[in-house]
Each structure stands twice: as structure tokens, then as C-alpha cells.
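>>> Have a look; sequence and predicted model below, questions after that.
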Amino acid sequence: MTPRQSPRQWMIVDAPLDPATERAIRRAPRGSGILLLAHNLPPRQRRELVRRLRQLAQARGLALVDEAAPRAAARVHDLRELRTALLRDTRLILLSPLFATPSHPDWRPIPRMRAAALARLANRRLIALGGMNLARFQRIKPLGFVGWAGISAWARALMS
């Protein structure tokens, strides 16, 4: 997946689907992406989740990436992890956390200039993760990010 082909907005699914998540997927802008994490599910339940997500994604014109697939996606937090992802030719690389996030309150956000340096090293093909929403993406896009991903931003958008 090249930066040109990659969606700019990614919804992260990290648990079995609930009605609110399905609603968010059905309302996601066409051309967005879904990144499946959900590592803790039993294999059968995970296969069913992938099948259902594939149906929803195809119906809405969304990309679907399963982090468990080889070289599909990697979440990176520093130079060492970024280098590993680049050497493995990982298609979707998410740098985290760019902002404070409720899912990892003990993690400190990556300083802006360090994030910019990592984006340059990755040929400006990084996706921003961690406390992200569209407004925050607009602030950090000039640092070299090609998109953003989140969980709670999608849920909040449904409530407004």
C-alpha cells in the first residue's frame, strides 16, 4: 500500500464488534480504512470478526487491514521499532503516541520535532496515532504524516 493508495483516516477496531462500532463503520467517510487489532480473541471468533468487517468495509468502500497479517501494519514508538518496520517493508506504519491518550495514560507523547524526524526517515509515509482526531491531524500533517488513526475519535463523532 503506497501513501497515495493509503486512506488518510483509519478506524481502529480492537475488540468484538458492538452496535456503536458497526454504526461508526457504516458512517465512516468512503475511502477511510479499518485497522483490526483484536489480538486477544480466540481464532474462531477472530475469523468471524474479520469476515464481518470485510462485509462492512466492502459495502462502504473502506480499506481493511488486519495487523496480524505479515507485513500488513506495525505500531511504532521509537527509532528502533521504525527501523524494524521499514526493513520488513511494512505497508502501514503508525507512530504513537502523538498526543496523550486515554488508552495508554502512562505513555508520554512523542515530542513534535522527534515525530517530524521519524516521519522524514520513513519517507513521510507514517500514520499518526495516539489521542488523534481530524483537527489534531491538521496540526501535525505538516510534520510529514500522511494520515491518522484512532478509536475514541470515531465514537465521539457518532455522538455529535
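Ah, there it is.
>>> Only C-alpha atoms from now on, for both contacts and neighbour counts.
Noted.
>>> which one's the longest helix in this protein?
As assigned by DSSP state H, the longest helix anywhere in the chain is helix 43-60.
>>> tell me which element residue 94 is part of?
In the assignment (DSSP states H and E), residue 94 maps to strand 92-95.
>>> what's that strand packed up against?
For strand 92-95, the elements it packs on are strand 73-76, strand 126-129, judged by 3 or more Cα pairs under 8 Å, 6 or more residues apart in numbering; DSSP states H and E.
>>> Going along the chain from the last one, find the next helix or strand for me.
Using DSSP H and E, the next helix or strand after strand 126-129 towards the C-terminus is helix 134-140.
>>> mind checking how far the closest residue to residue 13 other than its chain neighbours is from residue 87?
Closest residue in space to residue 13, ignoring its immediate chain neighbours: residue 36 at 4.9 Å, by Cα to Cα, 6 or more residues apart in numbering. Per Cα to Cα, to the nearest Å, residue 36 is found 22 Å from residue 87.
>>> before we go on, here's another structure to hold up against the first:
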Amino acid sequence: MGERDDMRGRLLAALDARGLLAPDGVTTVYGQPAWRPVPVGRAPQGLMDAGALQRRLVACAAGTAAMGADQCAAWVERAFSRLGVGYVSGDARGLYEGFCHLDDTGDLLVGMICAVGRAPYGPGGWDHGHVGIYVGDGEVMDCVDARVRRAPLELWLSSYGVASAPRWGWLGGIGLA
């Protein structure tokens, strides 16, 4: 069994243990896919293919300290602010609704925000959603439980896409590519 299959199996088991997996085992109780693979030929942009400003944002995100619990949007906003492109504020759901309109992984570029309108892992996520930054090479960086982490894109899309479809776009509509 490959690492991807093991990751998928662990996620499905965790969703089932939390009662979030529908009886068919393919969808969640919210009607969303239980696993969201990156389709062959639709890989997102790699870090080495990114422009200088995109790579600088990744460095800014890596150097941005974690925020408190349920502060994922504040962390994203601070990383972008450190880049010097201005400050856009709002909760994760506001960023999702305002700037995230793409859902094809082939359109996902380094520096885009990835967000969901609802995340069922706590009242903050349910009310405000969740957001992170795509940092290239199939990874999303986000701030969860007062720590910054990197997660494989497929795992991030699957675990946070339980209650609403993940989408991405440029924060504030400001393209870095």
C-alpha cells in the first residue's frame, strides 16, 4: 500500500469514527466527497515554477508566527501583509466567498488561498470556515490550533472539504503570478 493510500485510509477511518462518513463510504454526511484526489494531468503549480513574488510569499508564510485557536484567516492575512501587498481582512468564510472561485486543481497556483466555507471540527470552523495558503509541490500551509503546519493537498482538500467544497483564488483579487 502506498503512502497516498495509507493517508486516504486513515482519513476515512477518522471520518467514520467521528460519524462524518455517510453509509456509502464515498461521501460525507454533508453530501461532499469523502476523498478528493488530484486528477491525473491536473496537478497544481510546483514551487520551482512559481515567480519570485509567489516564492517570497511562501517564505513570508513560513516565517509568520502561529496565531491563536480559530485564527487561520488572521495568520493568512499577516503572511500576505508581510509580503507588502496590502492587508485584506475577514474570516475564512468571507475570504472563501469573496476571493475563492476556482475548484480545478490545474488552476491552483503558488500563493493562492485555499478555503472552505464550513469545517465541521469545531464551532469556529463551522461558523467561519478554514483557510490556508497553497505553497507549491502539492502542499497547503495553514494555522490550526495555534500552530503552523504543512499538509498534503489531497489530505487538506479531503479533510476540510467534509462540509463544503474547497475552492481557491488570489487574496484580495491580487494575482502574484
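Yes, it's here. It should be emphasised that the depicted structure is a prediction, and the values quoted were computed from it without experimental measurement.
>>> Give me the TM-score for this pair.
The TM-score (TM-score structural alignment, normalised by the length of structure 1) is 0.27; 80 aligned residues with a Cα RMSD of 5.5 Å.
>>> still on that earlier bit, of residue 36 and residue 87 of structure 1, which one has the most company?
residue 36 (21 against 9; other Cα atoms under 10 Å).
>>> I'd assumed residue 74 was in contact with that one.
No: using Cα atoms under 8 Å, residue 36 of structure 1 is not in contact with residue 74, being 11.4 Å away.
>>> and the helix or strand that the strand holding residue 94 of structure 1 is followed by, which residues are buried?
Scanning forward in sequence from strand 92-95 of structure 1 by DSSP H and E, the next helix or strand is helix 112-121. For helix 112-121 of structure 1, the neighbour count (16 or more other Cα atoms under 10 Å) marks 115-116, 118-119, 121 as buried.
>>> For those residues, please prepare TSV with the additional fields distance to residue 158 of structure 1.
Below are the buried residues of helix 112-121 of structure 1 laid out as TSV (distance: Cα to Cα, whole Å):
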residue	distance to residue 158 of structure 1
115	29
116	31
118	32
119	30
121	35
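>>> Closest to residue 80 of structure 1 out of those residues?
residue 118 (10.4 Å; Cα to Cα).
>>> ok, the closest one - contacts?
79, 82 (Cα atoms under 8 Å, 6 or more residues apart in numbering).
>>> Run a quick neighbour tally on the closest residue to residue 60 of structure 2 other than its chain neighbours.
Distance criterion Cα to Cα, 6+ apart; nearest residue to residue 60 of structure 2, sequence neighbours excluded, is residue 79 at 5.6 Å. Neighbourhood size, residue 79 of structure 2 [other Cα under 10 Å]: 23.
>>> Can you give me the buried ones in the strand or helix carrying residue 79 of structure 2?
In this structure, residue 79 of structure 2 sits in helix 72-83 according to DSSP H and E. Neighbour-count burial for helix 72-83 of structure 2, counted by 16+ other Cα under 10 Å, picks out 72-83.
>>> closest to residue 155 of structure 2 among the residues you listed?
residue 72 (17.4 Å).
>>> Could I get the contacting residues of that closest one?
92, 130-132, 142-144.
>>> The helix with the most length in structure 2 - contacts with which helices or strands?
Taking DSSP H as the criterion, structure 2 has its longest helix at helix 3-17. Applying 3+ Cα pairs under 8 Å, 6+ apart, one finds that helix 3-17 of structure 2 contacts helix 153-160.
>>> Would you mark the buried spots in the helix it packs on?
153-160.
>>> got the angle for it vs helix 3-17?
10 degrees (axes from the mean of the first three to the mean of the last three Cα atoms, to 10 degrees).
>>> I'd like the next helix or strand past helix 153-160 of structure 2.
Following helix 153-160 of structure 2 in sequence, per DSSP H and E, is strand 167-169.
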